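Student: quick one, structure for this:
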Amino acid sequence: MTTVSSTSNNSQQTLLNTAAQGANGADFNMFLKLLTTQMQNQDPLDPMDTSEYTQQLVQYSQVEQSMQQTGVLKDILGRLNAQDMAQASAFIGREARFDNNISGVGATNGAAWTIAPAKKASAITVSVTDAAGKVVHEKVLDPATTRFNWDGTLANGDRAAEGAYRLTVKATDSTGAAIDVGVNGVGVVKDVITDGSGVSLGIGGVRVPMDYLVAVSAA
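Tutor: Next comes the predicted model:
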């Protein structure tokens, strides 16, 4: 009798696992087959209470509803992404500004950033670093500068590789005290792309999430 009881328990566990893994292809007909098998293999001296079968049906129904809701949410997300893509396509050819200090060097364009010191600066120095953190360009700017454009030319005269570059700004006031500086990456939008979870704008050699967008203007 112990063996029969063990078979019943294993069958019940299989039933619940299959229901929980509905996303892998289990459907209602398979559930009913497993439920029938469970009833046929239960211990005749210790049969399962009817309420337990009812509970399993309720659990399966809840899993099935959850799967349907997930499908609906995915469909809604897909539609929203399509709408975001359609709206973002209007940015192509326009200049966008992003809330980060990264800009991109493309095949034909350099990188650009806006610079906004917290207060009037007496000296400003900028450093451009590549993806590996190596400084590839440095320059002392006019303290009144609010935008820095880098054409991608390195110190040796070569052109920088396409990709993302980060701008670091050091600014001081008339007393030599450091000043906080806000830096935004700037560039003309070349294309729009989505990975299914969000929309990104292509600028030079960089793809920037729409969430970082702070301003759009004519190129």
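Student: make it CA atoms for all contacts and neighbour counts henceforth
Tutor: Fine.
Student: hmm, who's touching stretch 84-94?
Tutor: 188-194, 199, 201, 216-219 (CA atoms under 8 Å, 6 or more residues apart in numbering).
Student: go again with 7 Å.
Tutor: Stretch 84-94 is contacted from outside by 188-192, 199, 216-219, using CA atoms under 7 Å, 6 or more residues apart in numbering.
Student: a markdown table for those residues, including neighbour count, distance to A96 and secondary structure?
Tutor: Compiled in a markdown table, these are given as follows (neighbours: other CA atoms under 10 Å; distance: CA to CA, whole Å; DSSP: H, G, I helix; E, B strand; the rest coil):
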| residue | neighbour count | distance to A96 | secondary structure |
| --- | --- | --- | --- |
| V188 | 24 | 6 | strand |
| V189 | 25 | 7 | strand |
| K190 | 17 | 10 | strand |
| D191 | 17 | 12 | strand |
| V192 | 23 | 12 | strand |
| V199 | 20 | 14 | strand |
| V216 | 16 | 4 | strand |
| S217 | 11 | 6 | strand |
| A218 | 9 | 9 | coil |
| A219 | 11 | 8 | coil |
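Student: next, the second sequence, to be compared with the first:
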Amino acid sequence: MTAINSVTSTSNALTSSVSALGKDDFLLLLVTQLQNQDPLNPNDPTEFTAQLAQFSTLEQLFAVNSQLQSLESGQANMLQMSALSMIGKQVAVETGQVTLGAADTRLGYYLTGAVDQVELVVRNSHDQIVAVLEGSNLKAGQHFFSWDGTDGNGKPLAAGNYQLELQAWLGGERVSGGAPLVRTTVSGVDLTGLDGQLTTAAGAFSMSALATVSAVSQ
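Tutor: Got it, this is the predicted structure:
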């Protein structure tokens, strides 16, 4: 995604630069300047050469801008085709939000290093903690567990969007290095944006959020 965003920003910058003064406008100004110069005091040849060089640079900017736009369009099409290939596959998504529905939701987390304790905190739309799910695997890597959608008292939570936060401790101190994960199956793709949005029962996610992809459920 970073590469596509970089191409997009570069293309936009060049478009802004060349649209302010097109090459035809630049050439017209140059010809007008030559037509109206004082025959007894002509322009400095060095300055004229520099102006011609600027015109050449402007033409090159137009060519580069056109190539970048073609590259951006091609990469966007490739990304959308890749998103379509995800339909029916199971994905692990790095996300801080999950949509709770009728079916059990499979949550998880990844750790960059071993810890002494790890918890996945679930908050509702009012930022209230409704469940604290303790992880049993404390080693580095991805770990998943089933959640039946109940709160801390075992009562079913209402369907809707919930926030996820990973909290981990090592040696009695809070540590960073990890993130919540949601494992779900892709049911569709929204191609209206630059990068395809994957539609799942647990919410909609961008391709950039994918942590793993598998052909069958695990």
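Student: nearest to Q83 of the first structure, of the contacts of stretch 84-94 of the first structure?
Tutor: V199 (10.1 Å; CA to CA).
Student: touching, that closest one and R207? I think so.
Tutor: No. Judged on CA atoms under 7 Å, V199 of the first structure makes no contact with R207 at a distance of 9.5 Å.
Student: residue furthest from the geometric center of the first structure?
Tutor: Each residue of the first structure has a distance to the centre, and by CA atoms, centre = their mean the biggest one is for L45: 56.2 Å.
Student: that residue and D84 of the first structure, how far apart?
Tutor: 62 Å (CA to CA, to the nearest Å).
Student: now do S51 of the first structure
Tutor: Counting by CA to CA, the separation of S51 of the first structure from D84 of the first structure is 49 Å.
Student: these two: who's more crowded?
Tutor: When neighbours are counted by other CA atoms under 10 Å, S51 of the first structure and D84 differ, and D84 comes out ahead with 17 against 9.
Student: what does that one align to in the second structure?
Tutor: In the second structure, the residue matched to D84 of the first structure (TM-score structural alignment) is L79.
Student: separation between its match and S208 of the second structure?
Tutor: According to CA to CA, L79 of the second structure and S208 of the second structure sit 10 Å apart.
Student: so what does the helix or strand harbouring D24 of the second structure touch, helix or strand wise?
Tutor: Using DSSP states H and E, the element containing D24 of the second structure is helix 23-35. On a contact count with 3 or more CA pairs under 7 Å, 6 or more residues apart in numbering; DSSP states H and E, helix 23-35 of the second structure meets helix 45-84.
Student: spit out the contact partners of A202 of the second structure.
Tutor: Contact analysis of A202 of the second structure by CA under 7 Å, 6+ apart lists 98-100, 184.
Student: just the ones of those residues in strands?
Tutor: If you go by DSSP state E, those have 98-100, 184 in strands.
Student: show me which of the residues you listed are buried.
Tutor: Among those, those buried by neighbour count (16 or more other CA atoms under 10 Å) are 98-100, 184.
Student: put together CSV for the contacts of A202 of the second structure, with distance to L34 of the second structure on each row.
Tutor: Formatted as CSV, the contacts of A202 of the second structure follow (distance: CA to CA, whole Å):
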residue, distance to L34 of the second structure
V98, 67
T99, 68
L100, 72
T184, 68
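Student: and which of those is nearest L164 of the second structure?
Tutor: Distance to L164 of the second structure across the contacts of A202 of the second structure (CA to CA) is lowest for V98, with 7.3 Å.
Student: now which residue in the first structure aligns to the closest one?
Tutor: Aligned counterpart of V98 of the second structure in the first structure: G104 (TM-score structural alignment).
Student: and if you look at F48 of the second structure?
Tutor: The alignment partner of F48 of the second structure in the first structure, by TM-score structural alignment, is Y53.
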